[in-house]
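> Structural data only, the sequence is not supplied:
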């Protein structure tokens, strides 16, 4: 069985056996959280590349540390406050008897990462434990909803020349299947830089010119000597999960997370900056009962991540907040 993503069928991380995804989107302002569940457990790894991350329980994923499997990953808006959403996911899983056996009960292991969306709407509204619980309630193996939902609800991209010149980010998913093994990705894109087409380099969404009518092309603008606007550190981040049904060791899961960042490098420019907290988790459910080799898996992971990042902005819708911030979307600038 083979599947290479196309615009008509990009695939979804839920095509990976053993993976469910759910979103909670807060209607009071654009923010929310997304959960990736592996109820039977999945070997996990993580790689943090950005210099301003917001994370929970990432140290336990180091290959030398004890816990072998996790039961879910939470991606959330709300900056550091959004980490509370993982508490709700832990409670939901515990109620269903899912977790690491600690003799007196089961402890669900749910790492998390957050993005900064506090400039979009009322920052006092942010994901909490109830939001994480609700996202779990909504989880299924259906194709993942994309765009202005879950952790992507308040995401914006291209903020390096000011939020007023930015565009709407979002959340996207894609998957690749080769010889019966699937790798999928779920990416919430709130990048400082532009999102570009991984094959052509064309800017799809990002910083606009000061009149708001055209793409600035951040890479070329910086190389021309245009100075970025003053930035508040940590106000940008692309976070996500790459999952596979291949059998992985914990060390291999770590390497898969490392390789997955190549997909961000192909679809975001600039990426991994001092003002981003770019973090990717990797999960291996093992349900394909084999490993086709890390060379192939790494290639598939980078491909799925690059395309999921593109999907995040292509599926996003334009947004205007009550405070007057307008974020157009990629479709507003798409050529016929």
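Nice, I can see it. Everything numeric in this text was worked out from a predicted model, so none of it was measured.
> hey, let's count contacts and neighbours off CA atoms from now on
Noted.
> and residue 41, what element?
Under the assignment given by DSSP states H and E, the secondary-structure element containing residue 41 is strand 31-48.
> Show the subsequent helix or strand relative to that strand.
Stepping forward along the backbone from strand 31-48, the first helix or strand reached (DSSP H and E) is strand 55-56.
> Residue 139 contacts residue 14, correct?
No. Between residue 139 and residue 14 no contact is recorded; they are 10.2 Å apart, counting by CA atoms under 8 Å.
> More neighbours: those two, which one.
Neighbours were tallied for residue 139 and for residue 14 using other CA atoms under 10 Å; the higher tally belongs to residue 14 (27 against 19).
> wait, the more buried one sits on residue 174?
No. Under the contact definition of CA under 8 Å, residue 14 does not touch residue 174, with a separation of 9.1 Å.
> what is in contact with these two at once?
With contacts defined as CA atoms under 8 Å, 6 or more residues apart in numbering, the residues adjacent to both residue 14 and residue 174 are residue 184.
> Could you check the strand holding residue 41 and say which residues are buried?
31-39, 41-48 (16 or more other CA atoms under 10 Å).
> now the helices for the stretch 201-336 of the chain?
Per DSSP state H, counting those that start in this stretch, the stretch 201-336 of the chain carries helices over the ranges 218-223, 250-267, 294-314, 330-333.
> Nearest to residue 72 among the ones you listed would be which one?
Nearest to residue 72 among these is helix 250-267 (14.7 Å), distances taken as CA to CA.
> okay, the angle between that closest one and strand 31-48?
110 degrees (axes from the mean of the first three to the mean of the last three CA atoms, to 10 degrees).
> Show me what helix 250-267 is packed against.
Using 3 or more CA pairs under 8 Å, 6 or more residues apart in numbering; DSSP states H and E, the elements in contact with helix 250-267 are strand 31-48, strand 194-196, strand 279-284, helix 294-314.
> another structure for you, compare them:
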């Protein structure tokens, strides 16, 4: 398997770990492009979720409903491997429990339950589909978690991510995982997004595609929305074979209901950066966490920040990605197409 040279500098600064009380880490499987990523709140966090795609693969999302009992989240897992990748959450739970982090359900040893919601994306068509993230992968991602800079591109849940599949994998490009953060009034909102979309990733500032479905010769971007509106027929795809998943985090204090609303605002960022988005073949899911370690900020401002952080993280994901070639697929990255036209 061959890959492109190192990706260029990223356009947007910051990472989800700029949020006080948040760590993040990846595990990338060396055997094929797949992996998982974890966002950890060592002191616990209030959480919410918003699922917009029609084919999600998730775990513990019902628990995050504001009407339900449990009000704390200890980590969120993002994983490749389709539904198989949900196994990795068990490793995250084991790692947290070994460190005494979780919901106490009794005084006896072992009576602790870490709360680990999770979402998966489909990457089984890149390499050997028998290789999927498992509990050991989730544990290793936790071992790698830090509060500093977050690796981006072909790592963790973004290792096997692809974009621009509306006209088939032969015209697709490499996706990835990206992070970004914005700060206003001493409060930070950050995002970690694994971009594996059916649609194209566009520059929110111009609407121009950055990575996505390519033309028949593979040398330029087709523009999926424009192509569909011009009458080009997309291929019929199995539901759930795509999906963009991610975590938004802030250090502003929020209720559980506000976290759910913040996750919803983050989907505005997906809509700015991915076209089309929330399709029948995507399981787009965003989680939101608050560590409440900063002052309060107007909630409307936080929603603006969440959408912006998500959009920026999507752009960083494809800018950081490196192209790969397997025996059956050629998946160039955004910088490959730029170099081809230099």
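Yep, that arrived. If you're wondering where the values come from, they're calculated on a predicted model, not measured in any experiment.
> And the TM-score between them?
These two chains, once laid on top of each other, score a TM-score of 0.96 by TM-score structural alignment, normalised by the length of the first structure; 329 aligned residues with a CA RMSD of 1.1 Å.
> any idea how far the strand holding residue 41 of the first structure is from the chain center?
On the basis of CA atoms, centre = their mean, to the nearest Å, the separation between the geometric centre of strand 31-48 of the first structure and that of its chain is 10 Å.
> Pull up the aligned stretch in the second structure for it.
Across the second structure, the stretch matching strand 31-48 of the first structure (TM-score structural alignment) is residues 34-51.
> what about residue 230 of the first structure, how many neighbours?
The local packing of residue 230 of the first structure (other CA under 10 Å) involves 9 other residues.
> Give the residues shared as contacts by residue 139 and residue 14 of the first structure.
Shared contacts of residue 139 of the first structure and residue 14, defined by CA under 8 Å, 6+ apart, are found at 20, 21.
> Which residue of the first structure is paired with residue 323 of the second structure in the alignment?
When the structures are aligned by TM-score structural alignment, the residue of the first structure matched to residue 323 of the second structure is residue 318.
> and the gap between its match and residue 167 of the first structure?
Residue 318 of the first structure sits 8 Å away from residue 167 of the first structure, taking CA to CA, to the nearest Å as the criterion.
> Report the set of residues contacting both of the two.
Taking CA under 8 Å, 6+ apart as the criterion, residue 318 of the first structure and residue 167 both touch 327, 328, 329.
> Quick one: the residues you listed as a markdown table, columns for neighbour count and distance to residue 108 of the first structure too.
As requested, these are arranged in a markdown table below (neighbours: other CA atoms under 10 Å; distance: CA to CA, whole Å):
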| residue | neighbour count | distance to residue 108 of the first structure |
| --- | --- | --- |
| 327 | 23 | 38 |
| 328 | 23 | 39 |
| 329 | 26 | 37 |
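> Go through those residues and flag which are in strands.
With strands defined by DSSP state E, the entries of these inside them are residue 327.
> which stretches of the stretch 51-200 of the second structure form strands?
With DSSP state E, counting those that start in this stretch as the definition, the stretch 51-200 of the second structure shows strands at residue ranges 58-59, 73-79, 103-104, 112-113, 118-120, 162-163, 173-174, 176-184, 187-195, 200-202.
> Tabulate those strands in JSON lines, adding columns for distance to residue 232 of the second structure.
Supplementary listing: these in JSON lines, determined by distance: least, CA to CA, whole Å:
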{"stretch": "strand 58-59", "distance to residue 232 of the second structure": "33"}
{"stretch": "strand 73-79", "distance to residue 232 of the second structure": "32"}
{"stretch": "strand 103-104", "distance to residue 232 of the second structure": "52"}
{"stretch": "strand 112-113", "distance to residue 232 of the second structure": "50"}
{"stretch": "strand 118-120", "distance to residue 232 of the second structure": "30"}
{"stretch": "strand 162-163", "distance to residue 232 of the second structure": "18"}
{"stretch": "strand 173-174", "distance to residue 232 of the second structure": "19"}
{"stretch": "strand 176-184", "distance to residue 232 of the second structure": "27"}
{"stretch": "strand 187-195", "distance to residue 232 of the second structure": "24"}
{"stretch": "strand 200-202", "distance to residue 232 of the second structure": "15"}
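> Select, out of those strands, the one closest to residue 9 of the second structure.
Sorting the strands of the stretch 51-200 of the second structure by CA to CA, the top spot, which is the nearest, belongs to strand 176-184 at 12.5 Å.
> average gap between the closest one and the first structure?
With the two structures superposed, strand 176-184 of the second structure lies on average 0.2 Å from its match in the first structure, counting by mean CA distance after the TM-score superposition for the first structure.
> what stretch of the first structure does that strand fall on?
Matched against the first structure by TM-score structural alignment, strand 176-184 of the second structure falls on residues 170-178.
> buried sites along the matching stretch?
With the criterion 16+ other CA under 10 Å, stretch 170-178 of the first structure contains buried residues 170, 171, 172, 173, 174, 175, 176, 177.
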